[in-house]
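J.: got a predicted structure here, sequence first:
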Amino acid sequence: MNVFPDYNNNIINISASLAAYLGLRTSYPRSDILSAVLKREYKNVVLIVFDALGYHNIRRHLEPGDFLRRHIRKKITSVFPSTTTNATATMMSLSYPGEHCWLGWSLYFSEIGAAVDVLLKKLSGRDESAPAGLIDGAIPYECYYNLIENPKIPAYTVFPEIVDRGHSENHFTYDSFDELFETLASLCRLPERKLIFAYSSEPDTAMHGFGAGSPAAGKVIREINARVAAFASEAGDDALLVVTADHGQIDITRHIELYRDQELAGFLSRPLSLEGRAASIAIASGREKEFRDYFLAKYAGSKLYRAEELIASGVFGVGVKARGREFLGDYIAVPEDGAAFLLHGQASPYPGNHGGLLPGEMEVPLIIWAK
């Protein structure tokens, strides 16, 4: 069963509640559970986003009594496509996918006639950098925690060294779990009230490398659980800890080399892009019916969604900017099983992946702990 974003039960609600806590006025729906807890004036409010630590992956790898699983307050939805690019932009900017337009890993820019891996700033499937300034010039966004002048509650960000977006004025980097949690503990000892927003690329990296259900992924998730539990025990009586994920991840059962399909290529007006589990397809003029007949016959395990219908149904929030509309193309092809498309010759055939609409990709936990 496919799961679509529910923006009243979504990762964006976490950001809306935290923004209100900082004093920012916003019309985005808040998390009722988190907002109720935030009525208390905590000295430290700590949000940790673990990449791909989905609701189902926690239940798969942790016991009912383990810290993270025990403190799940609610199952919430991610955004679509269910990918880091889209989800972290949503959480950092406090805006819908159709507003920030960082919709997927690979986005097609008409001004250069090529798709770009926007987080890596390189042309998709090529060993060539994207033109300087292209991405930030086309799809800029501001982080909500940087919009408040002279804030009474300052925001701190703690990200891996390689993450070059979303920094607050008080930004810290780390390169290991030890350093991450040492930094969090050190910041919590500062006397002022504060919001700390931390991000970890695990267990996403382990799952991509070995599979969502692999022993290697389970080992990383159990370490995360132990680290967070230890941090909570030392955080003090005046701390609120919120843990969630940007999206989940599933095991991939087969890879489909879509880029090798020359008959399919004849229907297209531009290269494939977006995500391996949510491929953007733009159709050459007058070829739509032929394309649909061909695709649905050959790739029967996948669902074709008209981009306009997804937009109209609110999948990307309230409307989509022109740039986002361009990125989406005419159709989004989503495998309904565990398959993943390879969109170009350099695409990695990961054992684990995400981006689609299955519960394992779309459902994430809202974990809340306070003494």
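T.: On my side now, so go ahead.
J.: hey, let's count contacts and neighbours off CA atoms from now on
T.: OK.
J.: now the end-to-end length of stretch 162-177.
T.: Taking Cα to Cα, to the nearest Å, stretch 162-177 runs 15 Å from one end to the other.
J.: whoops, I mixed them up, stretch 332-348
T.: With Cα to Cα as the measure, the ends of stretch 332-348 fall 20 Å from one another.
J.: could you do stretch 209-222 as well?
T.: Between the start and the finish of stretch 209-222 there is a gap of 17 Å, counting by Cα to Cα.
J.: who touches it?
T.: Contacts to stretch 209-222, defined as Cα atoms under 8 Å, 6 or more residues apart in numbering, come from residues 53, 57-58, 60-62, 202-203, 206-207, 249-252, 350-353.
J.: for stretch 165-178, same thing?
T.: Contacts of stretch 165-178 from elsewhere in the structure, counted by Cα under 8 Å, 6+ apart, are 92, 142-143, 145-146, 155-161, 180, 183.
J.: second structure follows, compare the two:
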Amino acid sequence: MPLSLPADPPTARSLTGVVPDMLAALSGRSPSLKPARSAVLMVVDGLGRLNLSARAGHARFLSGRMTKKDHARTVFPSTTATALTSLLTGTDAGEHGIVGYRVRIPGTHDAPNQLKGWETHGLDPLTWQRALPLLEREALDGRPVFVVSRPGYAGTGFTRAIQRGAQFVGADSLDDRVETAAALTGSHDNALVYLYTPELDATGHAHGWESDAWSDRLEAVDAAARRLEQLMPADVGALLTADHGMVDVPRHRQVLLGEGDALVEDVEIVAGEPRMLHLYTAADASGAVRDRWERAEGQRSWVLTRGEAIEAGLFGTSVAPEVAERIGDVLVAARAGIAYYDDREADKKAQNMVGQHGSLTDQERLVPLIRLGAFAPEA
């Protein structure tokens, strides 16, 4: 392979270990978190550690609380569906099966969106996502478990796939979600509360993380985190983390795949997402497709066959056979500031996105892991 893949440091913390560590802290057994009576996991979709550091002046509270050790690495691909599933099951994609944003249902030509395709393509939340959700496990053991999120997410296939077992509490605004999460920890002992905010990610996709709009939204997140700590009882701990970071890709950096392009020759489905493509090829064509992509794009993207990706451990140390069938025959993960689009698709709205993620770069994979409340380090 001409380009070696980036390797995680041996001591790197994985997003898969965050919830188990919090649960250990509730029984006083965590190696890294102080004991707490209850805990809040605040997930800020799209808040990469490097993005946060670059805009520290717009997040003085969080930046002031973030030490050099306060970070983790999200999973691959660095996309919401995969990362949130890994966070809330404690497993990598090779085990839970959510291997990207859009992936093919084996034996078909359908490649549904893994956030919304549960409804449109009949994906079964109890079987397509293969791992036991940690929230369900804890609820069955008698722990009070809550999800505080936007009301529209209640009862969706993705919510059922990764958050079943928890009591869902909907709140429209971030301020209301913060107040609700804090109140739940005040009224329930030994509770775990998952608090989700998608607003920063949406702003980043629409305007880019380097935009004024993103900085304004970050200030609101910073204020919300401060307020959460103020409202929580003193014996409650909180962790703030994210599913992925973000890279801005302006229009002139988009790579458009058009009719007759050699890069789509023998490719039956272009799926995944713009910075991490799953290419599903015609029978026995994966080697030729990989070679064409390597020659054309190898200087600015990592190009691997399915087997190479599995052998490299990108989807975890173990990949179940039925999960392997969902992975593209060829994977293309951008390392430069580019994004790939299938320009043959009729709906081109996705090409309006500025902020992107999904690949292996530190900007996409490093996320903050900031300790608040009872979890905060000694001053």
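T.: Happy to help now that I have it. Worth saying up front: this structure is predicted, and the values here are computed from it rather than measured.
J.: give me the TM-score for this pair.
T.: Their TM-score after superposition, calculated using TM-score structural alignment, normalised by the length of structure 1, is reported as 0.86; 353 aligned residues with a Cα RMSD of 2.6 Å.
J.: related to what we said a few turns ago, can you tell me which of the contacts of stretch 209-222 of structure 1 are buried?
T.: A residue is treated as buried here by neighbour count (16 or more other Cα atoms under 10 Å); on that basis the buried members of the contacts of stretch 209-222 of structure 1 are 53, 57-58, 61-62, 202-203, 206-207, 249-252, 350-353.
J.: ok, back up a step: narrow the contacts of stretch 209-222 of structure 1 to those in strands?
T.: Filtering the contacts of stretch 209-222 of structure 1 for membership in strands, criterion DSSP state E, returns 250-251, 352-353.
J.: those residues: which two are farthest apart?
T.: D251 and N353 (6.6 Å; Cα to Cα).
J.: so where in structure 1 does the longest helix belonging to structure 2 end up aligned?
T.: In structure 2, with assignment by DSSP state H, the single longest helix is helix 212-231. Mapped onto structure 1 using TM-score structural alignment, helix 212-231 of structure 2 spans residues 215-234.
J.: average gap between that stretch and structure 2?
T.: In this overlay with structure 2, the average offset of stretch 215-234 of structure 1 from its partner residues is 1.1 Å by mean Cα distance after the TM-score superposition for structure 1.
J.: what is the neighbour count of G316 of structure 2?
T.: With neighbours defined by other Cα atoms under 10 Å, the count for G316 of structure 2 comes to 17.
J.: that one: helix or strand, and which one exactly?
T.: Assessed by DSSP states H and E, G316 of structure 2 sits outside every helix and strand.
J.: skipping its backbone neighbours, what lies nearest the residue mapped onto it from structure 1 in space?
T.: In structure 1, G316 of structure 2 lines up with G317, judged by TM-score structural alignment. Excluding the flanking residues, the one nearest G317 of structure 1 by Cα to Cα, 6 or more residues apart in numbering is Y96, at 5.1 Å.
J.: same question, P112 of structure 2
T.: Closest residue in space to P112 of structure 2, ignoring its immediate chain neighbours: R102 at 5.3 Å, by Cα to Cα, 6+ apart.
J.: mind listing what's buried along the match of helix 212-231 of structure 2?
T.: Buried residues in stretch 215-234 of structure 1, counted by 16+ other Cα under 10 Å: 217-218, 220-222, 224-225, 227-229, 231-232.
J.: take these and lay them out in JSON lines including distance to I12 of structure 1.
T.: Written out in JSON lines, the entries for the buried residues of stretch 215-234 of structure 1 read as follows (distance: Cα to Cα, whole Å):
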{"residue": "A217", "distance to I12 of structure 1": "26"}
{"residue": "G218", "distance to I12 of structure 1": "27"}
{"residue": "V220", "distance to I12 of structure 1": "26"}
{"residue": "I221", "distance to I12 of structure 1": "24"}
{"residue": "R222", "distance to I12 of structure 1": "26"}
{"residue": "I224", "distance to I12 of structure 1": "23"}
{"residue": "N225", "distance to I12 of structure 1": "24"}
{"residue": "R227", "distance to I12 of structure 1": "25"}
{"residue": "V228", "distance to I12 of structure 1": "22"}
{"residue": "A229", "distance to I12 of structure 1": "25"}
{"residue": "F231", "distance to I12 of structure 1": "25"}
{"residue": "A232", "distance to I12 of structure 1": "24"}
